[in-house]
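In: I would like to see how this sequence folds:
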Amino acid sequence: MTVLSIDAETYSDTSIKHGLAKYFETAKLLMLAYQIDDSPVELWEPHKSEMPAELEQALNDENTTIVAWNAIFEWYVVNRLIGVSVPIARFKDTMINALSLSLPGKLSEVGPIVGLDIEHLKNPEGAALIRRFCVPTESNGKKVIRDYKTDPELWETFCEYCKQDVVAERAIAKKLAIFDLSEQEWSDWHLDQKINLRGAPVDVELVDAALALDAEEKTRLLDELKTRTQLANPVSVTQFLAYAKQQGYSYDSLSKECVSKYLDQHPDTELAETLKIRQQATKTSVKKYEALKTATHNGRLKHTLQFYGARTGRWAGRIFQPQNLPSATFDDIDTAIELIKARDADTIDCLYDSVTEVLSGCIRAAIRAEPGNTLVVADLSAIENRVLAWIADDAEMLNIFETGLDPYKKFAVEMFGKKYEEITKKERKLAKPPVLGCGYMLGAKGLQKYSEGYGITIDETEAKRQVELFRSLFSDVPRFWKSLETAFFECVLDKNTVALGKLEIVSNPPVVQIVLPSGRAISYIRPAIQNLDTPWGEKRPQITYEGFDLKRKWTRIPTHPGKLTENVVQAIARDVLLEGIKRAENAGFNVVLHVHDEIVAEVPKDSGLTHEKLAALMSKPIVWAEGLPLAAEGFTSDYYKKD
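Out: Purely as a prediction, here's the structure:
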């Protein structure tokens, strides 16, 4: 098989931050570096010559695999700018190889980590060269485009930079070759790109109206805040905190937690009302409308799903983040949508709590099927708990799902000492944090903080009781934590393969991988066992590995059995979702979006493709997951929402 490695440099009047589809509407090809197998790297400059015959032949050869870093960019170059029709199935992406190993997604960062010598590293001058030649600049209010005519010497440096990118990409590809994705995983990536190219349908009218209403409402709220506080900038944390303290605010922060505590303690004060107004004025969830506007091309939201966006293999959001969208706090979404489109702020204020709450609650609805189509949505029920029960082989937890019981109500039975049928909605909600969090080794303090995310406050004594209750009821889960840690220790220290139930922990220096039931693996780079302080002040051996910390510094990261368990569970849940996506596509569903455990498909209204069929496909037994109890539920709607 012939391998064609390519790297392109392009110019566009449109920022890449607006998404690839928009970017390539105004893009032109400046140069393309290429290498066929291990032959020398060549450079094609379209302003100098026609496309080289060997490059044209390789692009048109169905048996040639095209490899690039962030290959979807080069797919656009080949198909849109060069004009050669090449299916995405002929491409492979070295960046995806890197991400699958929990390496960074930037070419410049990967080279040093994998130990490339200086001759094979990416040229560090690249950012300045791209700013010089790939984006327009302004001089005296006029657009200036720089190229080989305006900067001939620097252009030659740019040409060498482009060629060096191919050198660096090829060197990294060879370093990672032993960890190459399986053909099935490459097929999964090709499907992912197909879904990203298809895009999700967007209600552009709703987005535009929401942005206009938000701007008006923010101006009104800011004016009201200025009148109330007499501050020049009441949105400023420094200015407003000083003002609030003068009014009796006792906290040193304006964090959501601190403000909520004050509002609970002093609900009827004038400062409480001012704080509520400021919360609305600074609400950031409506910024997702701006992201939607930015990333939407011809009415479709494209390239927002990043394959291998996390260590577990789960997707991440790009430009627009479909994960963790706010839910509506009101029922009549249809009326709210009509009022937003009418830009009727006065009626919204009369019928709902606030304009900002309505805008926030309707963000999901901005994903709307095109006329004649509908959205079919289904999500896997309690998938992480089901996977945890299955991978830990916990009979008690498995029995809950096998008998069709609600895991939160079942735990509430033990929490409150009541019969299953007597559990209230409130009690079920109170049981949710321990059921979801304690499986990943949360202690009492961790559970307290986790519960706050659900709007639930518990003291340390109650948190400790819930933790102990979970661990006693589902005793195979703590045993799994210990077994997983022991197996990982053994693999790191003895550099061998350790079998653990449905998993294998494999040493493949400098990487240790947890091989999942699907055959895919989670990777940990250069793991080690180090004596470190625990949160409770005790020194004990702990697993560390290389990765980015919260400040995006590449360093050693400590982990623990609960986190490893979370990685394993979420990775398997991802693989289960992917099985559902593939089945849905094969059955004729056009998948346009998916989030963690949910699939959104757009289908013709008369297609017969129902949410019941989609849910059945998602919950059908999986060959590699024998005994995993799956269930899914769904709904059909013209627009996306939280069911």
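In: can we go C-alpha only for contacts and neighbour counts from here?
Out: Will do.
In: The residue nearest to W554 when sequence neighbours are not counted: how many residues sit nearby?
Out: Of all residues not flanking W554 in the chain, F548 sits nearest, at 4.4 Å (CA to CA, 6 or more residues apart in numbering). Using other CA atoms under 10 Å, F548 is surrounded by 15 other residues.
In: go on, I82?
Out: 15.
In: wait, what's in contact with it?
Out: L29 (CA atoms under 8 Å, 6 or more residues apart in numbering).
In: now it: how far from L154?
Out: 25 Å (CA to CA, to the nearest Å).
In: didn't the residue nearest to W554 look like it was pressed against P558?
Out: No - applying CA atoms under 8 Å as the test, F548 and P558 come out as separate, 11.2 Å apart.
In: Which is the succeeding secondary structure element to the longest strand along the chain?
Out: Identified as the longest strand of the chain according to DSSP state E is strand 521-533. Using DSSP states H and E, the next helix or strand after strand 521-533 towards the C-terminus is strand 539-548.
In: Go through that next one and flag the buried ones.
Out: 542-547 (16 or more other CA atoms under 10 Å).
In: the inter-axis angle of that strand versus strand 521-533?
Out: Angle, strand 539-548 to strand 521-533, by axes from the mean of the first three to the mean of the last three CA atoms, to 10 degrees: 130 degrees.
In: Tell me how far strand 539-548 lies from the chain's centre.
Out: Computed by CA atoms, centre = their mean, to the nearest Å, the chain-centroid distance of strand 539-548 equals 25 Å.
In: Now the second one, please; I'll put the structures next to each other:
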Amino acid sequence: MVVCADYYNTEVVMDDRPLIKFDCETRSGYDLPDVGRHKYLSHPKADLLMFSYKIGAAPTQLWEPGKPVPMYFQNTREFRFAAFNAQFDQLVINRFAKRYGFGSMATDQMVDVMAIAARYGLPQALAKLGKALGVRLQKMSRGTVLKNKICGLDKDYTEEEYQEFRDYCVRDTDSMAEIISKLPSSRLSDKEQAIWEETAYINARGVPIDSWSVQQIQKIIDYYTKKQEPYVPFVTKQRIQTVGQTAKIIEWCVEKGVELPNLQVQTVAKAVEELEGEEVLGADYEDVLKLLKLRQLLGGAAHKKFRRLLNMTLNGTIYDNLRYHGAGTGRTTGGGFQLLNLPRAKVKPNGSMTYDEAVKELIAKFFDTTVLEMDDPLAESKKLVRPMIRAPKGNTLLVADWGSIEYILLMYYAGEWDKVEKFRNGNDPYIDFATELFHVSYDDVTDKMRQESKPPVLGSGYMLGSGVPRRDPPGGLIGYALGYGVVMTDGQAEFATNTYRNNHPRVKASWYALKNAAIKSIAHPGTTVPVLIEDGAHDLNTSFLTAKDRTGKNWLILTLPSGRQLYYCQPRIAKGKYGAVIKHMGVNPETKQWGTVSLKPQRIIENIIQGLGRDILQECTPRLRQAKFNIVLTVYDEVGCVSPIKGSRQRLQEMEKIMCIPPSWMPQLPLRADGYISERYKKN
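Out: Here you go, the predicted structure:
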């Protein structure tokens, strides 16, 4: 048996300040999930109801207003503080510090238990995490009911229920304390803690919003949807009242002869396309078509973004847009307004008009209401979601991203050196692949050929199959290509897949080498297994190790070329259709529940490349901060800053130059960064 605590926390300089575990319960006139923590706590009647706290093995205590403030919360700089989703509890204490006599808490004092769980691919909700770790003191199931009764402004609860709420608050801290003891590590490494802190600073800084325009556009959306909503009961003869009645709509459509598995955007769009393609429609089909088009019009998520913006904006800013380690690869995901999930529709300037001028012109149509004379006002509002992010007066946005970052990382990682050199020399990887796919010269590749080459370049490197035989809905490359507007025949998909694999032999070899090394590691716990291809000719600078954590739980540990590690809980080898397969405990991406998931080679290589992309971003952001760049957002491989208009062109060039510095662990990696200067955010 190998007990390997050091693998889970390798760079820590121990902070010997005592750790206080605590949990706050609050009240507000706002709903926290709707508005976010900053606006929630800004309500004039927001208040701290109580907090529970625990130090060492001592019993958990409860503080309420009117009681003496514990010394730990007066002389706060002498302690560290652990909380679940610590950014919220930190803000609560700081918000009410003067009212109750607390000392302030700095971000570098905080230990976020949710972040530690995320670091190891564990559930990021206290109740689910407690169940996954098998803690004895689980979160109380009545908590949500009690919160709904007590945490609003309506005092609709009994004294018995309030006492139960006190017990609930204490239990949360007790459960969290037990969770900490069962995690692989009780804190993040120094490097990861610094990344968590940087994420917290960006969240607290917020993203500037054109709140005046948001309000007006929302008024137009409300007016227009109110006028369209009566058509839903009219078309369905009062059977359905709103487009949100999913089950009733599906049932009604089945009665009319149209079966729908769900009402997802793609499903509805496909059904509409098929119905519109019919030369003659019966009355029932016509009614279904009308209803589905109303669903498209009124049920789209894009115009709901304005309601979200309106709810979350505080003093022209939206906060908490990033979630540390939201993905298992370590990538930051979206929070709050969900910047990672914005509509693709965009404003297109006409003639010599600039982007900002075109946006201003369209916004004006919402203020003078002439947008209501256009064919689809909601479609026009969709174009304005991104531009609602606007630099404050006297400033501009500097936004830059890494070009083809996953492509070049995969080529460098696998050792496809001819592809790396072409990229270094300025070649477009999609055009390069088009020359192989269509047997034409580089200069003869058309825009259509380039677009058709994108799906295999972006998907085939992650072991994506052709999708043949074809399924419904299509899978593999055939289905993936549809997302890029590319329709492929079976023959085209098979040819593109085979062409990619034949022309990227080391990429293909890496898939199987990674799988075999992972299986070997699980079969031989305690032995570090390096990953080599071509009989050792190329070292992927990656290794696997299966080892136990401090609680005795087994983990498969994948060490990246960056030195960072990815973790897979309780790995085991199972028998699959084509041989040995890897299973482990994790969060199912479909159900979001903790359970057994597969670790296929395509997932391993994707985790590695996306993980390295994350590490490049996190190595770059401190450089940008040191150069006085004011980072307000990161979206995948994109960084956005607010900067004074004066000197902005020079600053953008400096930003791009910093982003092109290769990481220390891939010193010869060619990077490209391309950015823009704009008053408003846009899809580059």
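In: care to give me the TM-score?
Out: The TM-score (TM-score structural alignment, normalised by the length of the first structure) is 0.89; 621 aligned residues with a CA RMSD of 2.8 Å.
In: For the buried residues of strand 539-548 of the first structure, give me JSON lines that also has distance to S475 of the first structure.
Out: JSON lines is the format used below for those (distance: CA to CA, whole Å):
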{"residue": "Q542", "distance to S475 of the first structure": "23"}
{"residue": "I543", "distance to S475 of the first structure": "23"}
{"residue": "T544", "distance to S475 of the first structure": "26"}
{"residue": "Y545", "distance to S475 of the first structure": "28"}
{"residue": "E546", "distance to S475 of the first structure": "32"}
{"residue": "G547", "distance to S475 of the first structure": "32"}
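In: Name the nearest of the residues you listed relative to R146 of the first structure.
Out: The closest of these to R146 of the first structure turns out to be G547 (CA to CA; 38.3 Å).
In: Am I right that the closest one is in contact with T559?
Out: No - in this structure G547 of the first structure lies outside contact range of T559 using CA under 8 Å: 11.2 Å.
In: Map S472 of the first structure onto the second structure.
Out: Correspondence of S472 of the first structure to the second structure, assessed by TM-score structural alignment: N502.
In: How about E357 of the first structure?
Out: Here E357 of the first structure is matched to A379 in the second structure, going by TM-score structural alignment.
In: In terms of secondary structure, what does the helix or strand encompassing its match contact?
Out: Following DSSP H and E, one finds A379 of the second structure within helix 377-382. If contacts are counted by 3 or more CA pairs under 8 Å, 6 or more residues apart in numbering; DSSP states H and E, helix 377-382 of the second structure sits against helix 211-228.
In: I'd like the next helix or strand past the helix it packs on.
Out: helix 231-235.
In: buried sites along that following helix?
Out: For helix 231-235 of the second structure, the neighbour count (16+ other CA under 10 Å) marks 231-232, 235 as buried.
In: Just give me the mean distance for it relative to the first structure.
Out: Superposing on the first structure places helix 231-235 of the second structure at an average distance of 6.7 Å from its equivalents, by mean CA distance after the TM-score superposition for the first structure.
In: which residues touch that helix?
Out: In contact with helix 231-235 of the second structure (CA under 8 Å, 6+ apart) are residues 238-243, 287, 290-291, 294.
In: all strands for the stretch 401-550 of the second structure, in order.
Out: Taking DSSP state E, counting those that start in this stretch as the criterion, the stretch 401-550 of the second structure contains strands spanning 529-533, 538-548.
In: ok now do the residue nearest to D638 of the first structure when sequence neighbours are not counted, which residues does it touch?
Out: Closest residue to D638 of the first structure apart from its sequence neighbours, by CA to CA, 6+ apart: T374 at 4.9 Å. For T374 of the first structure, the contact set (CA under 8 Å, 6+ apart) comprises 368, 602-605, 636-639.
In: Secondary structure element holding the aligned partner of S518 of the first structure in the second structure?
Out: If you follow S518 of the first structure across to the second structure using TM-score structural alignment, you land on S562. For S562 of the second structure, there is no enclosing helix or strand under DSSP H and E.
In: Kindly state which residue of the first structure is aligned to K646 of the second structure.
Out: Mapped onto the first structure by TM-score structural alignment, K646 of the second structure lines up with D606.
In: whoops, I mixed them up, I605 of the second structure
Out: By TM-score structural alignment, I605 of the second structure lines up with T565.
In: So that match sits against S483, correct?
Out: No - applying CA under 8 Å, one finds T565 of the first structure not in contact with S483, separated by 10.4 Å.
In: of those two, who's got more company?
Out: Taking neighbours as other CA under 10 Å, T565 of the first structure and S483 compare with T565 leading, 22 against 16.
In: tell me which element the more buried one falls in.
Out: helix 561-586.
In: R27 of the second structure is nearest to which of the strands of the stretch 401-550 of the second structure?
Out: Short answer: strand 538-548, nearest of the strands of the stretch 401-550 of the second structure by CA to CA, at 42.3 Å.
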